[in-house]
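# Predicted model, plus sequence, below.
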Amino acid sequence: MADPIEIFDRRLVRRRRDRAAGSQQRVEPILSEAADRLLDRLDDTTRRFDRALEIGGRGQIAPRLAARGVGQVVSADLSAALAREAGGMPIALDEEWLPFADGSFDLVVAFLSLHWVNDLPGALVQIRRAMSPDGLFLAMLPGLPTLQELRAATAEAEAELRDGLSPRVSPFPELRDGAGLLQRAGFAMPVADAEELPLLYRNPMSLFADLRAAGETNAVLARDRRMPPRGLFPLIAARLQQGQEAVPATLRLIVLTGWSPGEGQPQAARPGSASGRLADALGTIERGTGEKARH
């Protein structure tokens, strides 16, 4: 049996990312739009960055960082092939075992790769340790309800053809978990928000082809390894299409923003240290729990 913390087959993820190095141009418009939205967060700070690490950039992040004046960019990826094409100084690595010394980077950008990590809290701790004080961390990863339409159609089709279900679409985190993960990893001023990329496909086969081209097909360790029934994918496609001219595919991208602790950063006030009353600021009357308003 697999270790309980192991959700994904990391060797399979690497092979699929290797293959994606020759096919990801098919989804380049989606990757480009997502990268622009992520790096827009850099416009919200006047901090200048000299040493950046980008993880999983797929050729989208390193050139954009260079254009923003970042002097040195290291491009890391689980796939050596994708690392070579990323645009920075390439290094193949496992996101779960970072080989960098403490304080190596003042900016780390993880782009659509951390959702394949088994121990996400542990990976975030390692990233934070590799950052210098007051460094910025940005990450983008798909979150629920990404591909919910495909998830539902797959479950219905498999239930019809087989007794029981098997995981065929990767599990994704929820937005509400994002800031907590950053805080748990030791980041200061953690923020989690989301970007929506609504996609429409002419037919389900185009959606399947995009997922394969991007290296984003099923790599869950608990996946059903038997040959799927002959009618499974046609039935999934039929349930997705449902007579519509276009097939919707929800893509919700969670964006995590955090800072490595440093001197001079804003700190949360101690509980009970406020010098004024919230009721006074709001121009209302403070009442105890269960106390009814008087007319």
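Nice, thanks for sending it over. Numbers count the residues shown, from 1 in each chain.
# For the rest of this, base every contact and every neighbour count on C-alpha atoms.
Will do.
# so residue 155 is in which element?
helix 148-161 (DSSP states H and E).
# so what's the residue minimising distance to the centre of the chain up against?
Residue closest to the mean C-alpha point of the chain, counted by CA atoms, centre = their mean, is residue 141 at 1.1 Å. Neighbouring residues of residue 141 by CA atoms under 8 Å, 6 or more residues apart in numbering: 111-115, 253-255.
# ok, how many other residues are close to the closest residue to it other than its chain neighbours?
Nearest residue to residue 141, sequence neighbours excluded (CA to CA, 6 or more residues apart in numbering): residue 112, at 4.6 Å. When counting by other CA atoms under 10 Å, one arrives at 21 neighbours for residue 112.
# Tell me if I'm right that residue 112 and residue 138 touch.
No - Residue 112 lies out of contact with residue 138 (CA atoms under 8 Å); the separation is 11.0 Å.
# if we can go back for a sec, name the nearest of the contacts of residue 141 relative to residue 222.
Nearest to residue 222 out of the contacts of residue 141 is residue 115 (CA to CA; 16.3 Å).
# Kindly provide the distance from the nearest residue to the closest one once chain neighbours are set aside to residue 34.
Distances taken as CA to CA, 6+ apart put residue 141 closest to residue 115, at 5.9 Å, once the chain neighbours are dropped. Using CA to CA, to the nearest Å, one gets 10 Å for the distance from residue 141 to residue 34.
# same deal with residue 17?
Distance, residue 17 to residue 34, using CA to CA: 18 Å.
# Looking only at neighbour counts, state which of those two leads.
Taking neighbours as other CA under 10 Å, residue 17 and residue 34 compare with residue 17 leading, 26 against 20.
# okay, now the one to match up with it:
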Amino acid sequence: MITPAPPKVFSDNRRTAARRRSRSLQRRPDAARYILDDMVEDVLERLAFLRLNPRRALIIGDWTGALAVQLRTTGCDVTVAEPADGFIEEQPFPENGFDLVASLGTLDTVNDLPGALIHIRNALAPEGLAIASFMGAGSLPQLRAAMLDADGERPAPRLHPMVDVRAGGQLLQRAGWSDPVVDSRSLDVRFRSLDSLVADLRAQALGNVLMRAGPALGRTALATARAAFGVRTVERFEILTLSGWRR
């Protein structure tokens, strides 16, 4: 029986372009990176709690390099992978036998998320740990509301669908992760305008990479969105973290 290919919700080309643009924007001294910084800190806290000192680790998506630096200080042999450089999460990984695989901020825009989670598990050594963090359901409610106001009666696809805690647990069971744990945490950030939020999203590769994205907002619609978003608005980012072992 041939398994049908997953639907193409996301554009591979747009995803790569967004991550490359983010890397370029990160050269600026004031570039936003708080989402990835939070994910890196969370991984380190989990490892410390578990008293796990991996000997080999695969780090996917951490363009700050911070997690790799921290792990290498403990003597860990770290391999770094980045989708913008051609690493494909929806295919079997070229290496395996890792004690730790950490995927940061990438899995929310893959078309075959169950497949990617299976490949992560297969890349682990026995008793290896996987941690995957990405944007989850409930993120960007203020932006979503502003876009609906701007589009009026004909809303366009501007923000992609996201995974919630319940769906995350089901995905881990399907992918064969042992002792799966799924949790979500909120990160609230205050913005002075809609434009400042959009700038932060672009700098962190969090923009729209849908295969069939909506048309650009016209001048009137953009003004409506800016007014709806307001000034000094607090926006919420929900970070979903999946973890599990290969037993």
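Yep, it's here. Computed from a predicted structure; not experimentally measured.
# still on that earlier bit, preserved in structure 2, out of the contacts of residue 141 of structure 1?
With both residues aligned by TM-score structural alignment, their matches' CA atoms under 8 Å, the contacts of these that structure 2 also has are 111-115, 253-255.
# Just those: which are in strands?
Those of these mapping onto strands are 111, 253-255, per DSSP state E.
# if we take those, which one ends up nearest to residue 157 of structure 1?
residue 253 (26.5 Å).
# Can you give me the neighbour number for the counterpart of residue 10 of structure 2 in structure 1?
Aligned by TM-score structural alignment, residue 10 of structure 2 pairs with residue 8 of structure 1. Look at residue 8 of structure 1: counted by other CA under 10 Å, it has 21 neighbours.
# Do I have it right that residue 8 of structure 1 meets residue 217?
No - Residue 8 of structure 1 lies out of contact with residue 217 (CA under 8 Å); the separation is 11.5 Å.
# For residue 204 of structure 1, give its distance to residue 5 of structure 1.
33 Å.
# More neighbours: which of these two?
The neighbour comparison of residue 204 of structure 1 against residue 5 (other CA under 10 Å) goes to residue 204, with 22 against 8.
# Contacts only, for that one.
Contacts of residue 204 of structure 1 by CA under 8 Å, 6+ apart are 237, 240-241, 247.
# and which of those is nearest residue 194 of structure 1?
Using CA to CA, the contacts of residue 204 of structure 1 come closest to residue 194 of structure 1 at residue 247, 22.3 Å.
# Can you give me the neighbour number for the counterpart of that closest one in structure 2?
Taking TM-score structural alignment, the alignment pairs residue 247 of structure 1 with residue 233 from structure 2. Per other CA under 10 Å, the neighbour tally for residue 233 of structure 2 reads 15.
# isn't residue 233 of structure 2 right next to residue 196, touching?
No - between residue 233 of structure 2 and residue 196 there is no contact under CA under 8 Å: 10.5 Å.
# circling back: hang on, the residue nearest to residue 115 of structure 1 in a helix?
No - the secondary structure assignment for residue 141 of structure 1 gives strand rather than a helix, going by DSSP: H, G, I helix; E, B strand; the rest coil.
# Show me what it lines up with in structure 2.
Mapped onto structure 2 by TM-score structural alignment, residue 141 of structure 1 lines up with residue 134.
# can you map out the strands along structure 2?
56-60, 77-81, 98-104, 124-135, 178-191, 233-245.
# so can I have CSV of the ones you listed showing distance to residue 202 of structure 2?
Shown next, in CSV, are the strands of structure 2 (distance: least, CA to CA, whole Å):
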stretch, distance to residue 202 of structure 2
strand 56-60, 19
strand 77-81, 20
strand 98-104, 16
strand 124-135, 14
strand 178-191, 14
strand 233-245, 15
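# Highest mean neighbour count out of those strands?
Highest mean neighbour count of those: strand 98-104, a mean of 25 (counted as mean count of other CA atoms under 10 Å).
# Report the aligned residue range of structure 1 for that one.
The aligned range for strand 98-104 of structure 2 is 105-111, by TM-score structural alignment.
# likewise stretch 41-61 of structure 2?
Taken onto structure 1 by TM-score structural alignment, stretch 41-61 of structure 2 occupies residues 36-56 there.
# before we move on, what about stretch 173-188 of structure 2?
Against structure 1, stretch 173-188 of structure 2 falls on residues 183-198 (TM-score structural alignment).
# Give me the distance between the matching stretch and the centre of its chain.
10 Å (CA atoms, centre = their mean, to the nearest Å).
# which residues are contacting it?
Stretch 183-198 of structure 1 has contacts (CA under 8 Å, 6+ apart) with 37, 121-122, 124-125, 128, 175-176, 178-180, 182, 248-261.
# if we can go back for a sec, preserved in structure 2, out of the contacts of residue 204 of structure 1?
Where structure 2 agrees (both residues aligned by TM-score structural alignment, their matches' CA under 8 Å), the contacts of residue 204 of structure 1 reduce to 237, 240-241.
# most neighbours, which of those?
Busiest of those [other CA under 10 Å] is residue 240, holding 22 neighbours.
# That one and residue 161 of structure 1: what is the separation?
According to CA to CA, residue 240 of structure 1 and residue 161 of structure 1 sit 16 Å apart.
# which stretches of structure 1 form helices?
Listed in chain order, the helices of structure 1 (DSSP state H) span 10-20, 28-39, 61-67, 80-84, 120-129, 148-161, 175-184, 204-213, 232-241, 278-282.
# If anything else comes up later, I'll come back, but that's it for now.
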